[in-house]
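Trainee: the sequence and its predicted three-dimensional model are supplied below.
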Amino acid sequence: MVQKIVFITGNENKLKEVKMLLATGESEEPIFELTSANIDLPEMQSGSLEEIAKIKVSEALKHIPKGQAVFVEDTALCFDEYNGLPGAYIKWFMKSMGPEKIVRMLDGFENKGAEAITTVAYGDSEGKIHIFQGRTKGKIVEPRGPPTFGWDCLFEPTEGTGSTYAEMEKKDKNKISQRSKAFAQLKKYLYTQAA
């Protein structure tokens, strides 16, 4: 029987990307069906990405039928020069300032290094919480590429070819992104549990 898993998101771009990341190969039988729910979860204030994700998935488990598996995903953008800030608050910085002003935050600093971190918290059908985390190093650059997916236009990953995430084809971004690394761990866990 195919298990239903709910992804808590109202972001269609994120949902499409996660569906790509969790897709099975052509020869593999799907073991789960991914659905989404747009539930407004409280935004926890914490410097710990794992703690934020755990609290959000615990809240999500209260909103879905008992025995249903669910996951949340939080992505942070951590500036080396600011000891990890804006971190989990990058979403609010983007809404308030936009990419151009965020880049200005590093004016006067030589170090433009940054790390993108995605934390996935998975609440299984028994309510147990599992954490998966992916990290990608890079640097903050002047915005390049479409500004349609958060801060992708200002993050240039070290592993890439000199393009920002926004300039990359989705399949190329998905080979190196922190989100793909975190979801590869979740996917491996799901298939191991089903075996």
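Mentor: The structure has been received and is ready for your questions.
Trainee: for the rest of this, base every contact and every neighbour count on C-alpha atoms.
Mentor: Noted.
Trainee: from Lys91, how far off is Gly98?
Mentor: For Gly98, the distance to Lys91 equals 10 Å [Cα to Cα, to the nearest Å].
Trainee: equivalent analysis for Gly123, please.
Mentor: 23 Å.
Trainee: higher neighbour count, those two?
Mentor: Gly123 (24 against 17; other Cα atoms under 10 Å).
Trainee: for comparison:
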Amino acid sequence: MKPPTVYYATSSPFKRAEIDILRKEPLAVGEGADPTPIGDYCDLQFTNVATNEPLEISLNKMVDHKVRSAYRQLLTPCIVEHAGLILEKQESTGFPGGLTQPMWDSLEAQEFLERVGRPGEIAIAQAVVGYCDGVNVWTFVGETKGKLAAEPRGKREFYWDTIFCPDEFGGETYAEICEQPDGLARKLTVSQSAKAMRQFVEHLRNHGPGNLFANVF
């Protein structure tokens, strides 16, 4: 059976590269886990459609609005994603969360470390995937714990990959990991984005793509 087609609203070549790897990976890992490739459950197609992103600390609120704006233009089941860092001491408020990107764009890596977070500070990388079938919106949250690097490291300048060190890789930044053989695939074994995406695909497997007309009659 052909998997349902879902459009992914993103213009990022980095995200597209990650999805191209992830769609070939199993839905789940570990003993007794589903070994079926993610791409067998969901035919993800990329689209450059522009979306509206309100400034919110809450990534969930941002993504809910963002995926609705994508659906209004596409009129077909679609997903969006947004990610940010949450500093451990501000975990209760989720800061900077959805404000991470505008701060990053304004300050860039070194000043972001100097003004927003301290080197070595514990942080949570959070990604939220939003899915809209035309009737309902679901959000799926992935989180990866780590620390902020003392200085930007690595050449893959995708968002804050140069300053975030996941706990699983002994102090290396995401960007440094991606420079190694099969590094991008290794990143995806712990990535907050991959975790959120797997939750979405599992929802699709268990519940189907949804029915636009389910609540009409």
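Mentor: Done, it's in. What you are looking at is a predicted structure, and each value in this text was computed from that prediction instead of being measured.
Trainee: map Cys132 of structure 2 across to structure 1 for me.
Mentor: Under the alignment (TM-score structural alignment), Cys132 of structure 2 pairs with Gly123 of structure 1.
Trainee: excluding its backbone neighbours, what's nearest that match?
Mentor: By the measure of Cα to Cα, 6 or more residues apart in numbering, the closest residue to Gly123 of structure 1 outside its immediate chain neighbours is Ile129, 4.5 Å from it.
Trainee: Tyr41 of structure 2 too?
Mentor: The shortest distance from Tyr41 of structure 2 to any non-neighbouring residue, by Cα to Cα, 6+ apart, is to Pro3 (5.2 Å).
Trainee: now do the closest residue to Ile131 of structure 1 other than its chain neighbours against Phe132 of structure 1, distance only.
Mentor: Using Cα to Cα, 6+ apart and skipping residues adjacent in sequence, the residue nearest Ile131 of structure 1 is Ala121, 4.7 Å away. Going from Ala121 of structure 1 to Phe132 of structure 1 by Cα to Cα gives 7 Å.
Trainee: where does the residue most central in space within structure 2 land in three-state SS?
Mentor: Centroid-nearest residue in structure 2, with Cα atoms, centre = their mean: Ser193, separated by 3.1 Å. For Ser193 of structure 2, the assignment made with DSSP: H, G, I helix; E, B strand; the rest coil gives helix.
Trainee: do Lys171 of structure 1 as well
Mentor: Quick answer, by three-state DSSP: Lys171 of structure 1 is helix.
Trainee: ok, Met44 of structure 1 next?
Mentor: Met44 of structure 1 ends up coil, using three-state DSSP.
Trainee: surely it is in contact with Ile55?
Mentor: Yes - the pair Met44 of structure 1 / Ile55 is scored as a contact, 7.4 Å apart, by Cα atoms under 8 Å.
Trainee: tell me which of those two has more neighbours.
Mentor: Set Met44 of structure 1 next to Ile55 and count neighbours by other Cα under 10 Å: Ile55 wins out with 18 against 15.
Trainee: now for Glu168 of structure 2: which residues touch it?
Mentor: Val190 (Cα atoms under 8 Å, 6 or more residues apart in numbering).
Trainee: please say which position in structure 1 it maps to.
Mentor: So, by TM-score structural alignment, Glu168 of structure 2 is matched to Glu159.
Trainee: quick check: which element contains the closest residue to Lys4 of structure 1 other than its chain neighbours?
Mentor: With sequence-adjacent residues excluded and distances taken as Cα to Cα, 6+ apart, Lys4 of structure 1 is closest to Glu33, at 4.8 Å. Remark: Glu33 of structure 1 resides in strand 32-37, with elements defined by DSSP states H and E.
Trainee: tell me the counterpart of Ile90 of structure 1 in structure 2.
Mentor: Using TM-score structural alignment, Ile90 of structure 1 lines up with Thr100 in structure 2.
Trainee: now that match: how far from Leu59 of structure 2?
Mentor: Counting by Cα to Cα, the gap from Thr100 of structure 2 to Leu59 of structure 2 is 10 Å.
Trainee: anything in contact with each of these two?
Mentor: Shared contacts of Thr100 of structure 2 and Leu59, counting by Cα under 8 Å, 6+ apart, come down to Gly84.
Trainee: can you give me the helices in structure 1?
Mentor: Under the criterion DSSP state H, structure 1 contains helices at 12-22, 49-63, 90-104, 170-176, 178-194.
Trainee: tell me how far Gly134 of structure 1 lies from Glu28 of structure 1.
Mentor: Relative to Glu28 of structure 1, Gly134 of structure 1 is positioned 24 Å away (Cα to Cα).
Trainee: who has more neighbours out of those two?
Mentor: Neighbours were counted for Gly134 of structure 1 and for Glu28 using other Cα under 10 Å; Gly134 has more, 20 against 8.
Trainee: measure the more buried one to Leu186 of structure 1 for me?
Mentor: 10 Å.
Trainee: coming back round to it: what about Thr100 and Leu59 of structure 2, which has more around it?
Mentor: Leu59 (26 against 21).
Trainee: ok, and the closest non-adjacent residue to the more buried one?
Mentor: Leu59 of structure 2's closest residue in space is Gly98 (Cα to Cα, 6+ apart), at 5.0 Å.
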